[in-house]
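In: Here is my input, please return the structure:
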Amino acid sequence: MMEWQVANAIPHLSNHTCQVWLSKTTDMQPWHVRMLNDEERKRAQSFRKDQDRARFIIGCALSRLVLATQLNMAPHQVPIDRTCPICHKAHGRPRLPHGLLQWSVSHSGDVILVAFTTDAPVGVDVEWMNATWDLDVVKMADGILTEREIVHILQMSSNDRIRGFLIYWTRKEAVLKATGEGLKIPPLNVAVSGPQQAPRLLAFTGRPDDVDNIILHDLNLDLNYVAALSIFSKTQKRIEQYDASVLMQEGFGWKDYYI
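Out: So this is what the prediction gives:
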């Protein structure tokens, strides 16, 4: 699997690539908040737990830093819109006007992932796995895994079942996030390949044409995390994986502007 390259600059995002950036809650800096718009600051303040607040702020700040470079503008000027199309509150999927660039944010535990493409809908999902968990995987799988997928999980050793479930879950969630609808679509509508198999969308209830238009990738993190990436594209894109630690600490020219 690909390794995460520590980025000392933000590379140009081409039509043939998908950039995935990795950050951690320990990367958070006070100046990050100054890049956010009023709605983002308000939402950040609504989180009761410091970790939840940090993950949200880092997801916003990382998105703005990368998008600012691609759009040649200041991070706080990037016109991100999170208006929910149903309730019109600012908690919907982030997007830019006129379909300029596409990106997806996911966070779990101490990890934040943000994936970017120029034109193809993209979805990323990461899940933290606690090695001490003693969970009923079959109960967890209710409403998420198909009968065939549950059988596959039960054939695994008890030590591998939680990771196996999360591999299924992140692959499904990445696909659903790429649609822009997320869990408004039941996970049971999506059938994916399982653990020890190359990531692949096998079936999509009600959307059979999408099966040949969705590319799935697993993302390599440490043993406590499982992550997947989905791109709506008929042609393969080169996946570029960047460690954002230096970017988030140094800002590549923006830190002094916001301090």
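In: CA only for contacts and neighbour counts going forward, please
Out: OK.
In: how about the most centrally placed residue in the chain, what does it touch?
Out: The residue lying closest to the centre of the chain (CA atoms, centre = their mean) is Val124, at 3.0 Å. Applying CA atoms under 8 Å, 6 or more residues apart in numbering, we find Val124 in contact with 104-106, 113-115, 173-174, 177-178, 227-230.
In: Tell me the helix or strand right after the longest helix along the chain.
Out: Secondary structure of the chain per DSSP state H: the longest helix is helix 50-71. Sequence order places strand 102-108 as the next helix or strand after helix 50-71, per DSSP states H and E.
In: want to put them side by side, so please do this one too:
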Amino acid sequence: MPTSLLTASVTIWCTPPTPCLPGQAAWLSADEAVKASRFRRPVDHDRFVTGRLLTRAVLGERLHQAPEDVDIRLGAREGAAPGRPYVGPGPSFSIAHAGSWVLVAVVDPAGPPLPGAASAAVPGAAVDVGAGVDVGVDVESTAPARAHLADLLDAVPAGERPADGWDAESFTRSWVRREAVLKAVGTGLLAPRDDLLLSRADRPARVVHSGGLLPAPDRLAVRDLELPAAWPSPSTGKAVTLGGREGHPRRSGTSPSAGGGEGATYLAAVALRSARGPVALGSVRVTDGTALLARHGITARTTLDQP
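Out: The predicted model follows:
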């Protein structure tokens, strides 16, 4: 008998980084508070904290809990490699941040779309599931690839090279797809480069080959993510810019595309991993995390102008 195809939908909540007020610090676990205190630059601190606050706001509403009661843990979830954050029981989620972006992706329960979310449905499988899959999301600046493209190309397989050759945008596109898949699996960048081959960067995203400890290609799904330009501020009604140009570094780290820079643009991707069988992405909904935080008294205010 053929194996049935699971279709899972994802909601992605977007907001700019914002300073944490004293009362909101209670939302963080002790380990998160320690990690936050170690960031030297305010903007790096605020990206990390905003990601955790937004995650707790989203999961709190989903699980009917106060945000500070959402228990985020690190470890293995349903066969995934250890190290990814999760809540148990609860939906799989993934956090990404770069420049003026903080994204939280959450696997949806079976059911109708959330009201007010921009949805792009894709023909897929027969059954929509909210359990048994993990999600990964990534967003990156094109600036590092623009400045150091030749030094970064070894980070992705040659088989992902577009027909017209690499440039900053195509490399960053390939990279965010890769990191989204590896975050969904739970290995992160510990997986050897050649264990994962994706489609060429100038073609629609898909997994071509996977090996080593990674699931079979049909248990992985990946899609490019279109980012909105801005959301209206709940307090002023004016647009809060999320995308576009970024004049300050993103962060330090091991990602080949870590960093920002003058004139940077941002690309993103979302991926799924299934422990139960073949999987497909159903709808991907991009919605306003700024308004959600505002309902909890957190007003988005970017800190990118801080040194």
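In: tally of neighbours for the closest residue in space to Ala121 of structure 2 that isn't next to it in sequence?
Out: Of all residues not flanking Ala121 of structure 2 in the chain, Ser283 sits nearest, at 4.3 Å (CA to CA, 6 or more residues apart in numbering). Number of residues near Ser283 of structure 2 (other CA atoms under 10 Å) recorded here: 21.
In: repeat for His64 of structure 2
Out: Using other CA under 10 Å as the criterion, the residues surrounding His64 of structure 2 number 11.
In: Return the distance of His64 of structure 2 relative to Val58 of structure 2.
Out: The spacing between His64 of structure 2 and Val58 of structure 2, counted by CA to CA, to the nearest Å, is 10 Å.
In: returning to what we had before: spit out the contact partners of the residue nearest to Ala121 of structure 2.
Out: Per CA under 8 Å, 6+ apart, neighbours of Ser283 of structure 2: Ala8, Ser9, Val10, Ser119, Ala120, Ala121, Val122.
In: Keep only those residues that stay in contact in structure 1.
Out: Using both residues aligned by TM-score structural alignment, their matches' CA atoms under 8 Å, structure 1 keeps these contacts from the contacts of Ser283 of structure 2: Ala8, Ser9, Val10.
In: Which of those residues has the largest number of neighbours?
Out: Result: Ala8 is most packed of the kept ones among the contacts of Ser283 of structure 2 (other CA under 10 Å), 30 neighbours.
In: now the helices: where do they sit in structure 2?
Out: 30-37, 42-63, 143-152, 168-185, 289-295.
In: What's the match for Asp212 of structure 1 in structure 2?
Out: In structure 2, the residue paired with Asp212 of structure 1 is Asp218, using TM-score structural alignment.
In: sorry, back to before: so can I have JSON lines of the contacts of Ser283 of structure 2 showing distance to Arg206 of structure 2?
Out: Converted to JSON lines, those look like this (distance: CA to CA, whole Å):
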{"residue": "Ala8", "distance to Arg206 of structure 2": "16"}
{"residue": "Ser9", "distance to Arg206 of structure 2": "16"}
{"residue": "Val10", "distance to Arg206 of structure 2": "17"}
{"residue": "Ser119", "distance to Arg206 of structure 2": "20"}
{"residue": "Ala120", "distance to Arg206 of structure 2": "17"}
{"residue": "Ala121", "distance to Arg206 of structure 2": "17"}
{"residue": "Val122", "distance to Arg206 of structure 2": "14"}
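In: Go through those residues and name the one nearest Arg40 of structure 2.
Out: Val10 (33.1 Å; CA to CA).
In: Contacts only, for the equivalent of that closest one over in structure 1.
Out: Aligning on TM-score structural alignment places Val10 of structure 2 opposite Cys18 in structure 1. By CA under 8 Å, 6+ apart, the contact set of Cys18 of structure 1 is Ala115, Phe116, Thr117, Thr118, Lys237, Arg238, Ile239, Glu240.
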